[in-house]
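Participant: My questions are about this predicted structure, shown below with the sequence.
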Amino acid sequence: MTTRDLVLVALFTALVVALGAVPGIPVAALPVPIVLQNLGIILAGAVLGAWRGAAVAALLVVLVAIGLPVLSGGRGGLGVLGGPTGGFILGWIPAAFVTGLVAERIAPVGSPLGRTFLGVGLGGLLGGIVIDYAAGIAWLLAMAPNEAGLPLGERLAKTTLGMAVFIPGDLVKIALAGVITHALGKAYPIARR
């Protein structure tokens, strides 16, 4: 990584941390709140590209692991990574990578708005929803006690259905990321790699 890469990774990590200043919104009985930080992860991948976007998410995970209160609500520490939201947080690394990979393939920097929107949209859907939700749901299934003795398939169906409440908000975040990525690409083109 060049010095410029390190600066961009640090800058976008700071952006994700700043988005954590907005407290998470609890959703019914679910152990996972609605947060804005995943918008920052999608933006990191879309604007910086796959590798630097994943570096942003990895640096954030390291900051959480050493106990810094960088997550929504001032949370941090190994207890958070080992808790119900840990899978979603760890899932940010491949989510940013996939978002960046798709965005840089479909919409190179300087693409028209429609193409940028398509690239970031597909990248955000695959990375920010499919990959991150898969990691988070798998983590929840592994961590949550099966007190009712339900079969794995039924637990998976119920957990996945419970997570569906987050999809509309995440779609809005992905659309916003597409617009911001396009605007940044015009104002300050950053070569994705």
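Facilitator: Alright, I've got the coordinates.
Participant: C-alpha only now, for contacts and for neighbours.
Facilitator: Noted.
Participant: Remind me which helix or strand residue 105 belongs to.
Facilitator: helix 86-106 (DSSP states H and E).
Participant: Can you name the element that comes right after that helix?
Facilitator: Immediately after helix 86-106, counting by DSSP H and E, sits helix 113-123.
Participant: Which positions in the helix holding residue 105 come out as buried?
Facilitator: Using 16 or more other C-alpha atoms under 10 Å as the test for burial, helix 86-106 gives 86-104, 106.
Participant: Quick check: buried residues in the strand or helix carrying residue 61?
Facilitator: Assigned by DSSP H and E, residue 61 belongs to helix 50-65. For helix 50-65, the neighbour count (16+ other C-alpha under 10 Å) marks 50-58, 60-61, 63-65 as buried.
Participant: Next secondary structure element downstream of that helix?
Facilitator: helix 78-82.
Participant: Which neighbouring elements make contact with that following helix?
Facilitator: Contact here means 3 or more C-alpha pairs under 8 Å, 6 or more residues apart in numbering; DSSP states H and E; on that basis helix 78-82 packs against helix 50-65, helix 86-106.
Participant: Next one for the comparison:
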Amino acid sequence: MATEHESVELVGDELVGNIARSALFAALMGAGSYVSFPNPISPIPVTMQVLVVFLAGIFLGPIWGGASMGLYLAAGGLGAPVFAGGSAGFAPLVGPTAGYLWSYPLAATLVGALVHGGVELRDYRVGTPRLVSAMVAGTLVVYTLGTVGFAYVQGVSLQSAFWAASAAFIPVEAFKIAAAVGIVRSDAIAAQ
């Protein structure tokens, strides 16, 4: 007596892949928070997190790049030590660097949308001007929300917050943009 079995696909392979890649980038974001060193002219540490935000938007696109950063925030908020310096919980989400944290899903979504030309995931191997412009736009989101959040929590003027929370990081962000371009270009070469 022969029996036939039909399999039912509950979740498609593409969705599973996107979820896995989002989880990977959320984990990379957490690891990037441990690469932290003090900024001599700001109370906010330098981390590699904005580089991961760029790469999430570029490699995952706007929807899954933003989702990966949302997953990162959820993990940290629920107690995983993934915020700068290994901090976790609710306090970092309302503290002096909260504006940065909340900007990450928005920035990854924006970078992804600009690189991919919309919400659909397309080839991320675009021209360098487009790639750099997308990351500059993402940087503006991060530092605008970071500055406003810092000013609000610390009770200082926007001008003071800008100098303490944004201007001090511009050279480091230029390095992160250059690093992201290098990573994307090296991936494009490896894919050929």
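Facilitator: Looks like it arrived, so ask away. Since we're looking at a predicted model, the values are computed, not measured.
Participant: measure the aligned partner of residue 26 of the first structure in the second structure to residue 47 of the second structure for me?
Facilitator: Matched across to the second structure, residue 26 of the first structure falls on residue 38, judged by TM-score structural alignment. Distance, residue 38 of the second structure to residue 47 of the second structure, by C-alpha to C-alpha, to the nearest Å: 9 Å.
Participant: Compare the two (neighbour count), which wins?
Facilitator: Neighbours were counted for residue 38 of the second structure and for residue 47 using other C-alpha atoms under 10 Å; residue 47 has more, 22 against 11.
Participant: Can you find the partner of that one in the first structure?
Facilitator: With TM-score structural alignment as the criterion, residue 47 of the second structure matches residue 35.
Participant: ditto for residue 129 of the second structure
Facilitator: Aligned partner of residue 129 of the second structure by TM-score structural alignment: residue 118.
Participant: follow-up on the earlier one: centre of the chain to the helix holding residue 61 of the first structure, how far?
Facilitator: 10 Å (C-alpha atoms, centre = their mean, to the nearest Å).
Participant: residues making contact with it?
Facilitator: 5, 8-10, 12-13, 17, 41, 44-47, 70-71, 75-78, 80-81, 89-90, 92-101, 104, 192-193 (C-alpha atoms under 8 Å, 6 or more residues apart in numbering).
Participant: ditto for stretch 134-153 of the second structure
Facilitator: Applying C-alpha under 8 Å, 6+ apart, the external contacts of stretch 134-153 of the second structure come out as 50, 54, 94-104, 106-108, 110-112, 114-115, 156-158, 160-162, 165-166, 173, 177.
Participant: go with 7 Å
Facilitator: Residues outside stretch 134-153 of the second structure that contact it (C-alpha atoms under 7 Å, 6 or more residues apart in numbering): 54, 95-100, 103-104, 107-108, 110-111, 114-115, 157-158, 161-162, 165-166, 177.
Participant: which residues in the second structure does stretch 53-63 of the first structure align to?
Facilitator: Residue span in the second structure matched to stretch 53-63 of the first structure, by TM-score structural alignment: 65-75.
Participant: A helix includes residue 42 of the second structure, no?
Facilitator: No. Counting by DSSP: H, G, I helix; E, B strand; the rest coil, residue 42 of the second structure is not found in a helix; it is coil.
Participant: re the thing from before, in JSON lines: the buried residues of helix 50-65 of the first structure, plus distance to residue 123 of the first structure.
Facilitator: JSON lines is the format used below for the buried residues of helix 50-65 of the first structure (distance: C-alpha to C-alpha, whole Å):
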{"residue": "50", "distance to residue 123 of the first structure": "10"}
{"residue": "51", "distance to residue 123 of the first structure": "14"}
{"residue": "52", "distance to residue 123 of the first structure": "15"}
{"residue": "53", "distance to residue 123 of the first structure": "12"}
{"residue": "54", "distance to residue 123 of the first structure": "13"}
{"residue": "55", "distance to residue 123 of the first structure": "17"}
{"residue": "56", "distance to residue 123 of the first structure": "16"}
{"residue": "57", "distance to residue 123 of the first structure": "16"}
{"residue": "58", "distance to residue 123 of the first structure": "18"}
{"residue": "60", "distance to residue 123 of the first structure": "20"}
{"residue": "61", "distance to residue 123 of the first structure": "21"}
{"residue": "63", "distance to residue 123 of the first structure": "25"}
{"residue": "64", "distance to residue 123 of the first structure": "25"}
{"residue": "65", "distance to residue 123 of the first structure": "27"}
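Participant: Most widely separated two among those residues?
Facilitator: The span of these, defined through C-alpha to C-alpha, is set by 50 and 65 at 22.4 Å.
Participant: In the first structure, what residue corresponds to residue 21 of the second structure?
Facilitator: By TM-score structural alignment, residue 21 of the second structure lines up with residue 8.
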